[in-house]
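*Asks:* sequence and predicted structure are below.
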Amino acid sequence: MTLTDTRVEDSYPTRIPGEAQLIDRVDPTVWGGESDGPIDAATLASHDAKGYSVVEGLLSPAEVQGYWQELVRLSSDDELKADERVITEKEFGEVRSIFEVHKISELIGELVRDPRVLDRARQILGSEVYIHQSRVNYMPGFKGSGFYWHSDFETWHAEDGMPRPRSVSCSIALTDNYPFNGGLMVMPGSQRTFVQCVGETPDNYYKTSLKEQKIGVPSENDIMKLAAECGIDQFTGPAGSALWFDSNIMHGSGNNITPYPRSNIFLVFNSVENALVQPYAASKPRPNFIGSRDFTPLSR
């Protein structure tokens, strides 16, 4: 399946001139029910309210070690470093992310179809799903740089043409996440508010935004409003834990100046009923390795 040539009605306008607004979300956070997968009713209700949920021990210690060795192999591959799918740290040049990793790594390709992962994605989104984006993230000790507050959906809507926030991300920790080594922060409940952003998307913006995003970020005033209303939670826990979070939740991470690195596998599932159209606020879609336009449902 390929990119749809037309756009559907834009319920979430962004990258606008003038003053940004906070827009009430018109779509559900959870689309499926308890009978649709392994997540119990209480956890689904909590995910619906907060926009995220944590699965501790999704991977065993032995599996964590296997995936960690795979990340080391990938980051040490000199031939791969020349690939455009590899993003390096802006200042230090170390590998920051490797995109489309489920196609590069057979091991991670199997993970996206693992029932522990795939069945939860289907349940939350209430449909068959495909991989919109996959990557591994490396945050080294002492000099790992974080990401400013943002909504993934704002970017995927504006630059990839994702019509609605019917997508969910799964971040699987391969290292222990402490409160002090750059762990992900989220604003619980913020997924129910779409935060418009001001500014025009430059051509080929992804080449710089994957290292440091300046367009498509909310104003400090809007961040303050959401923080006052929602508060801030942080994802901490041992390696092997998984954080499932809504595409529109406001989140970010700080720099890591500790000796403890932080790495994770990041998988984005999108509903096949939410296939990409033309970008809503960009002249052309980002490359396929960042926002996939192959909407073939995943199968085991």
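*Replies:* Perfect, I can see it now.

*Asks:* every contact and neighbour count from this point should use C-alpha atoms.
*Replies:* Noted.

*Asks:* and the nearest residue to Asn264 once chain neighbours are set aside, how far from Asp222?
*Replies:* Closest residue to Asn264 apart from its sequence neighbours, by C-alpha to C-alpha, 6 or more residues apart in numbering: Ala173 at 4.5 Å. Distance, Ala173 to Asp222, by C-alpha to C-alpha, to the nearest Å: 29 Å.

*Asks:* of these two, which one has the most company?
*Replies:* Ala173 (28 against 16; other C-alpha atoms under 10 Å).

*Asks:* here comes the other one, which I'd like you to weigh against the first:
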Amino acid sequence: MPEPDPKIESSSYPMPLSSRVTVLGNHYINLFLVQGDQKTALFEAGISGMVDTVIRQLKHLNAVPDYLIISHPHSDHITGLPGLMERFPRAQILVGTGTREFITHPKAGPLMRAEDEFMSQGLADRGLPPQRPPISTIPDLSNAREVADTFVLDLGGIDLELFPVTGHSPGNILGRVKEMVFCSDSVGFHFPGKGFWPLFFTGAKEYLNTLAQIQAMAPAIVCPGHQGPLKHAAATAGIQAGIDTARRFIDRVTRTSLTDRELEAQLFTESYRDEFTLYTKENITNCNRLLIKRARQIAA
């Protein structure tokens, strides 16, 4: 089976995928610009520490987003939104159902701010210094439009289809432009050349169903929110790897003789490496704890 594309360095961005679609951001966090004849959409918002890089990239491309689309409300996909909203105040915000409730939960704000600060410092440590401080408040979604069902944005000469999915996060929506799928974290976390880590935080069965949905689309290009796109044979292989990795993880949890605490420690040692170290240890520990819980639920 072909290996997914090798690591794409941050100097490769902006990265054109077609005459209409460009990847923005850096190696660690990717945003997707879709330019039509009349309208422009930006799918994903990233974190505060990369906002000014994205704004410079948009200026370089002479692009002003009419739509800012949030794939889901996890910190690494939404904390860049306040800076983008400030720079592009006329852009319409699109979010999935459940996003507002997620970020306004009493525990969400402090965790979101802490994670944004840690990730921004992580970019600085990797030679990608932020040009602004981390967020101080959660994003304002009071005027956001909710995407509850499949919804098509006619950008003029090209359509961007948005559709809700489940399994990874509340309020999760994916995007589709012709042969490309913007899949957020729904295929898993990609370690280029080293495989995937599953991310079924809200439901393992639902996550596998979403992967099957993506696979049925047979996209030529798969665009996760991190570490660059997968093209052609690597796209096909990447989707299947996401499915296989999730199934192996579930099987491992159901067959293990370890206690949950022992398994959590083992999983942390295996997963907290490479690009995952952009996140706090507490975050990855909690993620693995959730994965164990969801794996046990599907096996019950």
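*Replies:* Sure thing, it's come through. This is a predicted model, so every value here is computed, not measured.

*Asks:* TM-score of the superposition?
*Replies:* Once superposed, the chains reach a TM-score of 0.26 (TM-score structural alignment, normalised by the length of the first structure), with 133 aligned residues with a C-alpha RMSD of 6.2 Å.

*Asks:* related to what we said a few turns ago, right, and the residue nearest to Asn264 of the first structure touches Leu184 too?
*Replies:* No: counting by C-alpha atoms under 8 Å, Ala173 of the first structure sits too far from Leu184 to count as a contact (10.8 Å).

*Asks:* burial measure for the closest residue to Val147 of the second structure other than its chain neighbours, as a count.
*Replies:* In this structure, Val147 of the second structure finds its nearest non-sequential neighbour in Gly96, 4.9 Å apart by C-alpha to C-alpha, 6+ apart. Using other C-alpha under 10 Å, Gly96 of the second structure has 26 other residues around it.

*Asks:* state the distance from Phe153 of the first structure to Leu71 of the first structure.
*Replies:* Phe153 of the first structure is 26 Å from Leu71 of the first structure, by C-alpha to C-alpha.

*Asks:* then Leu125 of the first structure?
*Replies:* 28 Å.

*Asks:* residues of the helix or strand where Arg248 of the second structure lies that come out buried?
*Replies:* Element membership for Arg248 of the second structure (DSSP states H and E) is helix 233-255. With burial defined by 16 or more other C-alpha atoms under 10 Å, the residues of helix 233-255 of the second structure counted as buried are 234-243, 245-247, 249-250, 253-254.

*Asks:* same question for stretch 290-298 of the second structure.
*Replies:* Neighbour-count burial for stretch 290-298 of the second structure flags 290-295 (criterion: 16+ other C-alpha under 10 Å).

*Asks:* which pair of those spans the longest distance?
*Replies:* Spatial extent of those (C-alpha to C-alpha) is set by the pair Leu290 and Ala295 at 8.5 Å.

*Asks:* who are the packing partners of whichever strand or helix holds Arg294 of the second structure?
*Replies:* Per DSSP H and E, Arg294 of the second structure falls inside helix 281-299. Packed against helix 281-299 of the second structure by the contact rule (3 or more C-alpha pairs under 8 Å, 6 or more residues apart in numbering; DSSP states H and E) you find helix 204-217, helix 233-255, helix 260-271.

*Asks:* settle it for me: which of Phe153 and Leu71 of the first structure has more neighbours?
*Replies:* Ranked by neighbour count (other C-alpha under 10 Å), Phe153 of the first structure and Leu71 place Phe153 first, with 27 against 22.

*Asks:* next SSE downstream of the helix or strand hosting that one?
*Replies:* In this structure, Phe153 of the first structure sits in helix 152-155 according to DSSP H and E. Remark: after helix 152-155 of the first structure, the chain's next helix or strand is strand 167-173, criterion DSSP H and E.

*Asks:* after that next one, which helix or strand is next?
*Replies:* Assigned by DSSP H and E, the successor of strand 167-173 of the first structure is strand 184-186.

*Asks:* check which element follows that next one along the chain.
*Replies:* Where DSSP H and E defines the elements, the next helix or strand beyond strand 184-186 of the first structure is strand 193-195.
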